[in-house]
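[1] please find the sequence and the predicted model below.
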Amino acid sequence: MRGRARSLQARLLLWFIGAILLALGATAITTWITSSDNDYPSRVVTRHVQQRVARLWDDPVATDRYIAELREDTGLDVRVRRDASMFGGQGRMRPGGMIFEGDVAYVPVQRRGETVGALEIRTGTPPPRPWRVGVALVVALLALSLGARRVAMRLAKPLEHVAATAERFGAGDLDARTGVDKLSRRWVADEVRDLGRSFDGMADRISRVVVEQRELLAAISHELRSPLGRARVALEIARERSPDRALTDSKVGDALVLQARALDDVEKQLGEVDVILGDLLASARAGLADLRRQRIDVPAWVRERAKTETTGPVEVVLEKKSAAAEIDPALLGRALHNLLANAWAHGHPKAEPLVVTVRAAEDGFVRVEVRDRGPGFAAEILPRAFDPFVTGTGAARSPGAHGIGLGLSLVRRIVEAHGGRVFAANVDEVDEGEATGAVVGFELPPISAPKAAADKLAS
């Protein structure tokens, strides 16, 4: 699947986390703005006790009586400290004027702006720590984030499934469907369900048209081969019935020579038509998802396939000794044959073998390239070398070359059906002031290559 800057799941998760943080921040700001120190009950009680003790401070008996009542009413261990020295120590001021030291809280008693003593309250438990509040907030944020992540995954997964199905369909799997009606209605939005149904309907129509066109093309190509076969038989019969030129006079002999040339030309034209029909038949199969794949060692396959070529001598260079791939040998063999035939038809010297090299590409793909020593591609043709009906002209095409420009186009269709890619470039070498030769080929993904995200989601 084409790489995305950020997935839909990540976007939803970030939005959820942002909303949570925004809500927490808004709550904190609102509380801080609207709250007042006088609003807290603990502060009101503390201030009341401070004021009462301050009024009774000069009367120790009355002070002790009030502390006894306070101890009895609250159940707290409250004592009077008439020494203010503890406030010079390392205490932490808390809201309400309290100072905590361990499990002891001190409530300062002030008279005329000066601290004269304190109430000592033994709580039995340490005071709340600020870091505990922070930890609690972090834990709450993590819990909310995990929940938000799950919700984001649930919301995004159906749409990602539709996108993965569309990518599989675009890659040639005409049977790929979203099947949104089988998904849980709880997490699939109506808009996503409508999108999936629309895609499935479109895929049904497109696959039906594509299959019908390919079947029609294959049927036409097959039917045309029958009269071609009969025409070849008729040519052989005509040759056999022709009298021996050595037994005839010169005029008849000259006529027979012309007749033989005409028969040879007809046979050549029939051969070219047969090649075109073969390309059409292969094109009808290329791009289909039901390729007859086999696990093949590509370097060994190229070496054996080159031995069966009748177009001319071929030299195989194996820079990569072993590389397995799942290919359709017959269909990919047609692609390799077209590369070789294209090189022979466009100026490669007949006396020199074509060089086929198998090497490893940078990203782990298996690279098969054909190197010729012809005139190379014309500058205006090179970017469109694999487009249908593009043929060489001028110096980039041999005088006897024929074809309608389907050879390299078929190579691309076959290779892309295997999940690979094609390439073409002129050679940088220079011979007598002119660039000489071209490199054309394809790259196949190895079996060890990871599967597409679409396959993972579909499973």
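    All right, it came through fine. Numbers count the residues shown, from 1 in each chain.

[2] alpha carbons only for contacts and neighbour counts from here, please
    Will do.

[3] list the contacts for Gly287?
    Gly287 sits next to 171-172, 413-414, 416-417 when contact means Cα atoms under 8 Å, 6 or more residues apart in numbering.

[4] select from these the one having the most neighbours.
    Ranked by the number of neighbours (other Cα atoms under 10 Å), the contacts of Gly287 place Ile414 first, at 27 neighbours.

[5] can you map out the strands along this protein?
    For the chain, the strands defined by DSSP state E cover 77-81, 92-94, 98-101, 104-111, 114-122, 294-297, 314-318, 324-327, 354-360, 366-372, 421-426, 430-431, 434-435, 438-444.

[6] closest to Arg384 out of those?
    strand 421-426 (9.7 Å; Cα to Cα).

[7] one more to weigh against that first structure:
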Amino acid sequence: MTTVRVRLTLIYSGLFLLTSVVLLVTVNLLLREALRARIAGLTLTPVAPTAPTRGAPDDGPMPQLPGLVDDVIDYQWGVTALMIGILAVVSVVVGWLVAGRILRPVHQITATARRLSVSNLHERIALSGPKDELKELADTFDAMLDRLERAVKGQRRFIANASHELRTPLAVQRAAIEIGLPEDVGEIRDKLLFHNHRTENLIDALLVLAQAENGLDNRQPVALDEVVRLVLAEGGSDEVTVTTRIEPFVVDGDPVLLSRLVTNLVDNAVRYNHPGGTVGITLSQGILTVRNTGPDVPRERCGDLFEPFRRLHTTREQGTGLGLSIVASIAKAHGADVRANPNPGGGLELVVVFAGSRDARGVGSRPSGTA
């Protein structure tokens, strides 16, 4: 792919060489015609005879002048060819340097755009220099970042306020159900508590999803192997057998979000399984794999698993439909890649490949938008 700098260099060098060649060729042609005209004038002008000098030849220098002109012109053309070669090299070098100098503000804008994320929207290009088109482009980009930063801050304030405003009435509602309803309406009481708990989980999942899609504010080294062990110690099911093979691995990220990622993967593997099934969890060389038995999953439907509120199967304990969507968003925020592959005989294999891992696996299916 030809870069803008290469194209500018070729344009500068081409124009400079074209001008130089036209100038040198024109000068050589005019010089040749001028010399020949002067020599012709000298040979046609009568000259008074003079006594020959002792020891000098009788024929004068006039017959040798046309040959001398040809020698001078040939020499001039040789020098011209050499100068054109030297100018070609010099023009390419100078054109490359000038193009780089002109494009330096563009590189600064590009570097800033690549470095920006939700966590460092406060950075600006702040391009210095004359008020030209590049300065106007950089200032426009900075103004866009100002608007984007204000929008992200407003969204974060909304998430924080919504988290408080939505959880508080649900907690009050749950307390009223547990305390206010008598024991003789136990079936109704249990159903109300079930839906209250499900609504709390849905709101919590939506807030986590919004937080993950907003990116990470602060990163810190997190021992992913310890996170996996802690999640397995706190959860689990007696209906399935869980096997593990965990190696140490450290991720720069958010420990709370990483814990939620592992929790959702394990919960999904346990929920969408059958009694007596198995769940295999492997963490090796930065690749987290959760494999389970269960119902068949069509390969062409694997990508739908990462879409919000998409379910391929129903279970006795219906989820919110956001578990794997949250996994994909958290993985993307950590620069990881999520893959889903159906297992032969039923079940699913979910793979999270973190940055810096040695991935020797196939591509598989992945959610759109993941890193």
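    It's in. The structure displayed is predicted, hence computed values, not measured ones.

[8] now for the contacts of Gly287 of structure 1, which pair is the farthest apart?
    Counting by Cα to Cα, the most remote pair of the contacts of Gly287 of structure 1 is Ala171 and Ile414, 12.1 Å apart.

[9] sorry, back to before: possible to save the strands of structure 1 as JSON lines with distance to Ala68 of structure 1?
    Listed next are the strands of structure 1 as JSON lines, based on distance: least, Cα to Cα, whole Å:
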{"stretch": "strand 77-81", "distance to Ala68 of structure 1": "8"}
{"stretch": "strand 92-94", "distance to Ala68 of structure 1": "25"}
{"stretch": "strand 98-101", "distance to Ala68 of structure 1": "20"}
{"stretch": "strand 104-111", "distance to Ala68 of structure 1": "16"}
{"stretch": "strand 114-122", "distance to Ala68 of structure 1": "12"}
{"stretch": "strand 294-297", "distance to Ala68 of structure 1": "94"}
{"stretch": "strand 314-318", "distance to Ala68 of structure 1": "101"}
{"stretch": "strand 324-327", "distance to Ala68 of structure 1": "92"}
{"stretch": "strand 354-360", "distance to Ala68 of structure 1": "92"}
{"stretch": "strand 366-372", "distance to Ala68 of structure 1": "93"}
{"stretch": "strand 421-426", "distance to Ala68 of structure 1": "93"}
{"stretch": "strand 430-431", "distance to Ala68 of structure 1": "110"}
{"stretch": "strand 434-435", "distance to Ala68 of structure 1": "110"}
{"stretch": "strand 438-444", "distance to Ala68 of structure 1": "92"}
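
[10] could you dump the ones you listed into JSON lines with distance to Leu22 of structure 1 and mean neighbour count added?
    As requested, these are arranged in JSON lines below (distance: least, Cα to Cα, whole Å; neighbours: other Cα atoms under 10 Å):
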{"stretch": "strand 77-81", "distance to Leu22 of structure 1": "43", "mean neighbour count": "18"}
{"stretch": "strand 92-94", "distance to Leu22 of structure 1": "28", "mean neighbour count": "13"}
{"stretch": "strand 98-101", "distance to Leu22 of structure 1": "33", "mean neighbour count": "19"}
{"stretch": "strand 104-111", "distance to Leu22 of structure 1": "36", "mean neighbour count": "21"}
{"stretch": "strand 114-122", "distance to Leu22 of structure 1": "40", "mean neighbour count": "19"}
{"stretch": "strand 294-297", "distance to Leu22 of structure 1": "56", "mean neighbour count": "14"}
{"stretch": "strand 314-318", "distance to Leu22 of structure 1": "62", "mean neighbour count": "17"}
{"stretch": "strand 324-327", "distance to Leu22 of structure 1": "52", "mean neighbour count": "20"}
{"stretch": "strand 354-360", "distance to Leu22 of structure 1": "52", "mean neighbour count": "21"}
{"stretch": "strand 366-372", "distance to Leu22 of structure 1": "52", "mean neighbour count": "24"}
{"stretch": "strand 421-426", "distance to Leu22 of structure 1": "48", "mean neighbour count": "19"}
{"stretch": "strand 430-431", "distance to Leu22 of structure 1": "67", "mean neighbour count": "10"}
{"stretch": "strand 434-435", "distance to Leu22 of structure 1": "65", "mean neighbour count": "14"}
{"stretch": "strand 438-444", "distance to Leu22 of structure 1": "50", "mean neighbour count": "23"}
